[in-house]
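Visitor: structure here, sequence nowhere to be found:
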């Protein structure tokens, strides 16, 4: 198992959204009633899904991310089944990545339910890598604010980030079920230290993220499994809770020659600012 480990390098350029604090509040068409419990997922189209898949890098200290193409293929297939218009971009340099984000933000999303952006790359806390340099991840969201993309105002904007956020590893804690027989460990299992807390980062800030060269990363594999099984049945918050459980319980690193990396755990970090329930309703049934 390999880690999506990044190295701190000062980029010659970071994504600059061009945001101006003096910008006035904008107005946009209402896509849903003020007090609606669920997002309106009955538009003509589901929406765009942009996948930025980074395998090889110009930065000498960054190793190729073997296994990322498995993640990309799995994610592409499951998002197509959820009726997304999927666009895959391989090994983009920063300027190329910026151009694709600007292009997407300038489209008319009036007939779309939402937008989804997935980034598969190396990273450090607060930074992620394009092919040539690193940039601040926070800048990506700003391309899709109502000022930049009014046709997405009031609609879900989803970001999935598969990348390390640091070098720390999570050794986990073993939970034992109390039984009448002391030492009965048949119902014991190991979970991360940071479990039971509930953005969709593959790991906690400061911690590494694990990836298998053959099966892809733990997080994307679990995410695709849940989207495949429950993507049109469960709401997104519930689904991501199940993703957290899969990553936390079903996976453990195997690196016996490197004790610090051996038998380590991982927990995704999901931060939600959604205001309503999000459910990918069946498109064919609505048309």
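Guide: Here it is on my side, so go on. Every value quoted in this text rests on a predicted model; they were computed, and no experiment measured them.
Visitor: going forward, measure contacts and count neighbours with C-alpha atoms only.
Guide: Noted.
Visitor: distance check, the closest residue in space to residue 71 that isn't next to it in sequence against residue 70.
Guide: Spatial nearest neighbour of residue 71, chain neighbours left out: residue 216 (5.2 Å); criterion: C-alpha to C-alpha, 6 or more residues apart in numbering. To residue 70, residue 216 is 5 Å away according to C-alpha to C-alpha, to the nearest Å.
Visitor: alongside the first one, take a look at this:
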């Protein structure tokens, strides 16, 4: 069985390759792909096959998928282009007769009114239409996403956001990568949509408390309105479109898009997911 991981030069993809190796998958049975294979040189030195794969270049996808049984499609990062790029991978996977496709989607992608949801929803629909045996892994927010906020709070003692009382059921990239490795190496969960998250959702007051523990100084959560948030982002140098996009993410959190705690990820990895405090501590140390 040969397993291909897209975007293996990225933070999540790299951790998935590590998790596959930790689970005993032979390096020669893994194909790590990226647009720039030079970024995969260390994996090649460990015996992992590497290949160039660009979501926007169907020929590169078809070549990389030759002889592959299972594929992890890590969602792309080019907003506005992702649905079409993902479609290229889906088409190539179908043509190659891939036996199992795992896709990293977004929380509540099929139903959420969320700035990030439409491209994920379109991809989920495309996978269903393709008929490829698949698992939709809706990854919640990475705990590491908050490392920068906590780092800034070391100087400001404040974490500011426009999420009001919204909650997040975050998980670390390492936990999610381990769960994805389980999905790739097992025959289970085909046809399922899994919300992969932490078992407990936390509020931003709890985020501030966790930051206080990690930093050893008091940190408080400052609630902003959406308008105040956009203004603050623009004053920090973001253009209006980007500022609105970032504030739109907080709007989704305020409305509960990421408040989907469950034990699906914990059951996959066979242990509780990493706590918020421990995840932040590891992220800052890294």
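Guide: Looks like it arrived, so ask away. These figures come from a predicted structure and were not determined experimentally.
Visitor: and the TM-score between these chains?
Guide: Aligned and superposed, the two chains score 0.39 in TM-score terms (TM-score structural alignment, normalised by the length of structure 2); 156 aligned residues with a C-alpha RMSD of 4.7 Å.
Visitor: quick revisit: who's more crowded, residue 216 and residue 70 of structure 1?
Guide: residue 216 (23 against 18; other C-alpha atoms under 10 Å).
Visitor: what distance do you get for that one to residue 112 of structure 1?
Guide: 30 Å.
Visitor: also residue 242 of structure 1?
Guide: Counting by C-alpha to C-alpha - residue 242 of structure 1 and residue 112 of structure 1 are separated by 26 Å.
Visitor: tell me which of those two has more neighbours.
Guide: residue 112 (20 against 17).
Visitor: you'd agree residue 71 of structure 1 is in a helix?
Guide: Yes: counting by DSSP: H, G, I helix; E, B strand; the rest coil, residue 71 of structure 1 is part of a helix.
Visitor: now do the contacts for it.
Guide: 215, 216, 217, 220, 221 (C-alpha atoms under 8 Å, 6 or more residues apart in numbering).
Visitor: what about residue 227 of structure 2, neighbour count?
Guide: 12.
Visitor: same thing with residue 138 of structure 1?
Guide: 11.
Visitor: then residue 103 of structure 1?
Guide: 11.
Visitor: do the same with residue 22 of structure 2
Guide: By other C-alpha under 10 Å, neighbour count at residue 22 of structure 2 equals 12.
Visitor: tell me the spacing between it and residue 178 of structure 2.
Guide: From residue 22 of structure 2 to residue 178 of structure 2 the distance is 9 Å (C-alpha to C-alpha).
Visitor: tell me where the stretch 51-200 of structure 2 has strands.
Guide: 70-73, 100-105, 134-139, 158-161, 167-168, 193-196 (DSSP state E, counting those that start in this stretch).
Visitor: including mean neighbour count and distance to residue 92 of structure 2, could those go into CSV?
Guide: Below are the strands of the stretch 51-200 of structure 2 laid out as CSV (neighbours: other C-alpha atoms under 10 Å; distance: least, C-alpha to C-alpha, whole Å):
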stretch, mean neighbour count, distance to residue 92 of structure 2
strand 70-73, 24, 11
strand 100-105, 25, 11
strand 134-139, 24, 14
strand 158-161, 20, 41
strand 167-168, 25, 35
strand 193-196, 22, 22
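Visitor: now distance to residue 232 of structure 2 too, for the ones you listed, in a markdown table please.
Guide: Formatted as a markdown table, the strands of the stretch 51-200 of structure 2 follow (distance: least, C-alpha to C-alpha, whole Å):
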| stretch | distance to residue 232 of structure 2 |
| --- | --- |
| strand 70-73 | 35 |
| strand 100-105 | 30 |
| strand 134-139 | 28 |
| strand 158-161 | 10 |
| strand 167-168 | 22 |
| strand 193-196 | 32 |
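Visitor: quick one on the thing from earlier: neighbour-wise, which one of the contacts of residue 71 of structure 1 leads?
Guide: residue 217 (29 neighbours).
Visitor: identify the spatial nearest neighbour of it, chain neighbours not counted.
Guide: Nearest to residue 217 of structure 1 is residue 211, by C-alpha to C-alpha, 6+ apart, at 3.8 Å.
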